[in-house]
Each structure stands twice: as C-alpha cells, then as structure tokens.
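Asks: Sequence and predicted structure below; questions after.
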Amino acid sequence: MKQRVITAVVALIIFIPIIIIGGTWIDVAALVLGIIGISEILVMKKKLLVSPESILSFLGVSVLIIPDAWMNLLPSYIDRMFLFYVFVILLLLLTVFSKNMFTFDDVGVITLGMLYVGSGFHYFLMARELSLTTLLYALFIVWITDSGAYMFGRTFGKHKLAPHISPNKTWEGSVLGSLAAVIICSIFLILYPINSMGLLTIVIVSALLSIAGQFGDLIESALKRYYDVKDSGKILPGHGGILDRFDSLLLVLPIMHLVGII
C-alpha cells in the first residue's frame, strides 16, 4: 500500500504540471505513454521490443497520436491514416519475410492495439488542445468513477459485476461510482462550462462517459485475463502499467469526440 501511494504521488507531481502547461510537453508525454502502452501489448504477446514488428508498431502508434500540427510538415496528400496504413502493410510484408514466424494473427493484434492506444492518446491531446477544462472533465469522470466504485464496492458490494473478468468489481460499486461521477462532474461543468450543453445533456453525457470508462477498465481486464497476466506492465510500482492506469480514459476520450465535446 505504501509503495502504491508513493508511486501515485510521484506520478501526479510529474503529470499535473504537464497537463497544465500543455503544448509540446503534453505532445511528447502522450507519445511516450502511447509507445509504452503498445509495448505492454507486445510484451503480453511475448514479442521482443527490439524486433522489426515492435519498431513498426511504435512508429504506427506514434502516427496516430501526434498532433495535427505535426502532420502539416508532410505533403497535403499524405494524411494520418495513410501513414498508418503503410505501417500495417509493412507488418503484413513481415509475415512473408519472417516465413510466417510472425503471423497474420500477430498483425491483427498489433494493428488493433495501435488503434486502441493511438486513438485514445490522440484524443487526449485534442482534449487539452481545446482547453485544460475539457481534459480535466475527462480525468475527473474516470478518477471519480474509479474511486467511487472502489469505496462503495468495498462498503456495499454484494453482487459481482463481471466475475470471470474482474472478480472484485460489484454492481453496487459500479452504479454508485457512476452516480458520484455524474453529480460531481455535472457541478464541475456548470461552474466551468466547455460548451453550450444544458443541464440534462450534461447529466446524460456524464453518465454515458462514466459507464464507458468502466467498460474501458473491463476491456483491459479481459485483455490481461486472456494473456494470463496480473498487470499490463511494471512501470508504475504498485499500480501496474500504463494501460492499467489509462484503460478507462482510452475509451472515454473517443466517446467524448463521438458526442461532440472534443
């Protein structure tokens, strides 16, 4: 528990100033986090991080994450998805040159992983680009839902939410955690509005994002369960890996784009 608290404090001391300053600092931070995130999937797949497929996946996820301004350095006919497609094709070619030691299934997992991690961290940058308030809203949704689900689950939890994927989560914790997030984050948006949403819309969107965050957590739990690992990585002692910490956010941020906030 002590190690977990120390890691959290150190991470926040580094993370909070970066999101406040924004700009190049957060661009580089998102790239680093994304590369670490895809590397955790590669390690679960038992791939060497210095292998050709790993290097291509680092480049592919980076193309998805980088801010739009960086893409302006390239010719106008080359867009983000075209570059990503090039890296996917190179991964497919690798199945031929490796004599199928690197398989089509491997390409599928890595491609999906790049989209999952890369898109999430790209919208992380877009949220901060819009305003600090937009990014804080996403973070508060995730943090309050997680903390509420944990505390209420320990106190009132009796009915398991997804026992085969995440045995400690309960329906009581899930519902009350979302309720806490909706109340607090709705008040936050009323005090610090990020667009012209009315109160009812704020409540509905906050509830949707809180539920999405919990699904993001469960998706990553299912991934770890499939590969039979406890944590996605070990970079954060007591907390696991980057995917363990950002799993909810990687789904919340794209949903925020879907509903027109980002």
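Replies: Sure thing, it's come through. Numbering: from 1, shown residues only.
Asks: make it CA atoms for all contacts and neighbour counts henceforth
Replies: Will do.
Asks: Relative to the centre of the protein, find the outermost residue for me.
Replies: For the chain, the residue at maximal distance from the C-alpha centroid (CA atoms, centre = their mean) is Lys99, at 33.7 Å.
Asks: Tell me the spacing between that one and Leu93.
Replies: Distance of Lys99 to Leu93, given as CA to CA, to the nearest Å: 10 Å.
Asks: again, but for Arg225
Replies: Taken as CA to CA, the span from Arg225 to Leu93 is 30 Å.
Asks: And the strands in the stretch 51-200 of the chain, which stretches?
Replies: 160-162, 166-170 (DSSP state E, counting those that start in this stretch).
Asks: Pipe these into TSV and attach mean neighbour count per row.
Replies: Putting those into TSV (neighbours: other CA atoms under 10 Å) gives the following:
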stretch	mean neighbour count
strand 160-162	16
strand 166-170	18
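Asks: another one to put next to it:
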Amino acid sequence: MRTRVITAVVALLIFIPVILYGGWLIELAAFVLGTVALGEILVMKKKLVVSAEAVISFLGMAVILAPDRWLNFLPSFINRQFLFYIFVMMLLLHTVFTRNHFSFDDAGVLTLAMLYIGSGFFYFVQARQAGLSTLFYILFVIWTTDSGAYMIGRKLGRHKLAPQISPNKTWEGSIGGTIVAVIIGTIWVWFFPQTYSLPMMILLTVLFSVCGQMGDLVESSLKRFYGVKDSGKILPGHGGILDRFDSLLFVLPVLHFVGLF
C-alpha cells in the first residue's frame, strides 16, 4: 500500500503540471504514454518491441496520435488516414514475409491496438485543448467512479458484475460508483458549465461513468486473455499505463462524439 500511495503522489506531481501547462508538453506526454501502452500490448503478446511488426505498429499509432502540425511536412495529398492504411497493409504483408510466423490474428490485434490507444490519447489532447474544465470534469468523473465503486463494492458488494473477467467487481459497486460520479460531476458542472444544460450533463455523466467502467472491463479482459495480472510494471503498485488509463482511453472518444469538445 505504501508503494502504491508513493507512486500515486509522484505520478500526480508530474501529471497535473503537464495538464495545466498543456500545449506541446501534453502532446509529448500523450505520445510517450501511447508508445508505452502499445509496448505493453506487444509484451503481453510476447512480441519484441524492436521487431518489424512493433516498429510498424508504433508508426501507425503515431499517425493517429500526432497533432496536425506534426504532419505538415507531408505533401497535401497524403493525410493521416492514408498513412494509417499504409501501415495496416504493411502489417498484413508482414504475414507473407514471415510465412505466418506473424499471423493475420497478430496483425488484427495490433491494428486494433493502434486505433484503441492512438485514438484515446489523441482525444486526451483534444479535451485539454477544449479547456481545463472539460478535461478535469472527465478526470473527476472517472476517478470518482473508480473510488466510489471500490469503496461501496467493499461494503455492500454481493452480486458479481463480471466474475470471469474481474472477480472483485460487483453490481453494487458499479452502480454506487456511478452515483458518486454523478454527484461530483454535477457539482463540477454547476460551477464550471459545459456545452450542454445541467440536466443533459447529468445524463451524459451517467453515460461517461458507465463507459469508463466498460473500458476497465475491456482491459481486464485483455489481461485475463493473456494471463497477466498487470499490463506492465512502469508504475510500482499500480501496474502499467493501460492499467491507469484504460477507462479514459475508452471514454474520451465518446466525449468527442457527443459534442463535448
């Protein structure tokens, strides 16, 4: 527990100033975090992070994650969608060159990982550019959902939410976490209004809290499939980057799609 608390404090001392400063610093942080997160999936799949498929995957994710100005050196007819398509085709061709030692299934997993991680951290930067209040709103919703679900689940949890995927999670904890998130989110929106009216933001907070929990379960399912306890070891007591950002990666694109930024 001591290690966990120390890691959390150090991480926040780094993370909060990066968010407050924004700009190029948060873009760089998102790029680094995305690279580490994709590396964690490669390690779980027992792929070398210096292999050809890893390099292609890192480049494909970078194309999704990169701010527009990072790609300004390219000719006008080449956009990020075109580049991403090229990298996906390279992964597929790699199955031929390796005679299926790198398989179609492997290519599918890495393509999905590029989209999942690249899009999540891209919208993390976009949320910051929309304003500090928007980013802190969703951070508080996710953090209070997690904390509320943990505390209420420990006290009142009786019915398992997804016992084959995450045995400790309960329906009582999940619902309680969402209720806590709605309370905190409503208070935040009251003082820092967002795009929509307060009643609509309350409904969206429920959606975001549920989506965040779904992201947590997706990452738990991934770890269960690969037989690992944590996605990585970069954060002592907390696991890897995916362990800490799983909910955000899932929910941030949803914020964009509903028009919050």
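Replies: Perfect, thanks for sending it. These figures come from a predicted structure and were not determined experimentally.
Asks: where does the TM-score land?
Replies: TM-score for the superposed pair, counting by TM-score structural alignment, normalised by the length of structure 2: 0.98. Supporting figures: 261 aligned residues with a CA RMSD of 0.9 Å.
Asks: which stretch of helix or strand covers the residue nearest to Leu179 of structure 1 when sequence neighbours are not counted?
Replies: Nearest non-adjacent residue to Leu179 of structure 1, counting by CA to CA, 6 or more residues apart in numbering: Ala207, 7.6 Å away. Using DSSP states H and E, Ala207 of structure 1 falls within helix 199-227.
Asks: quick one: buried residues of that helix?
Replies: By neighbour count on 16 or more other CA atoms under 10 Å, the buried set for helix 199-227 of structure 1 is 202-203, 205-224.
Asks: For it, give me the average deviation versus structure 2.
Replies: On superposition with structure 2, the mean distance recorded for helix 199-227 of structure 1 (mean CA distance after the TM-score superposition for structure 1) is 0.4 Å.
Asks: pretty sure Leu33 of structure 2 is touching Asp243, no?
Replies: No. If you go by CA atoms under 8 Å, Leu33 of structure 2 and Asp243 don't touch, sitting 11.8 Å apart.
Asks: which stretches of structure 2 form helices?
Replies: 2-21, 23-44, 52-65, 80-97, 104-130, 132-156, 171-191, 198-226, 241-257 (DSSP state H).
Asks: Let's have those in JSON lines, adding distance to Ala162 of structure 2.
Replies: Below are the helices of structure 2 laid out as JSON lines (distance: least, CA to CA, whole Å):
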{"stretch": "helix 2-21", "distance to Ala162 of structure 2": "25"}
{"stretch": "helix 23-44", "distance to Ala162 of structure 2": "22"}
{"stretch": "helix 52-65", "distance to Ala162 of structure 2": "30"}
{"stretch": "helix 80-97", "distance to Ala162 of structure 2": "33"}
{"stretch": "helix 104-130", "distance to Ala162 of structure 2": "22"}
{"stretch": "helix 132-156", "distance to Ala162 of structure 2": "13"}
{"stretch": "helix 171-191", "distance to Ala162 of structure 2": "9"}
{"stretch": "helix 198-226", "distance to Ala162 of structure 2": "8"}
{"stretch": "helix 241-257", "distance to Ala162 of structure 2": "16"}
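Asks: re the thing from before, the residue nearest to Leu179 of structure 1 reaches Ser178, doesn't it?
Replies: Yes. Ala207 of structure 1 is within contact range of Ser178, at 6.5 Å (criterion: CA under 8 Å).
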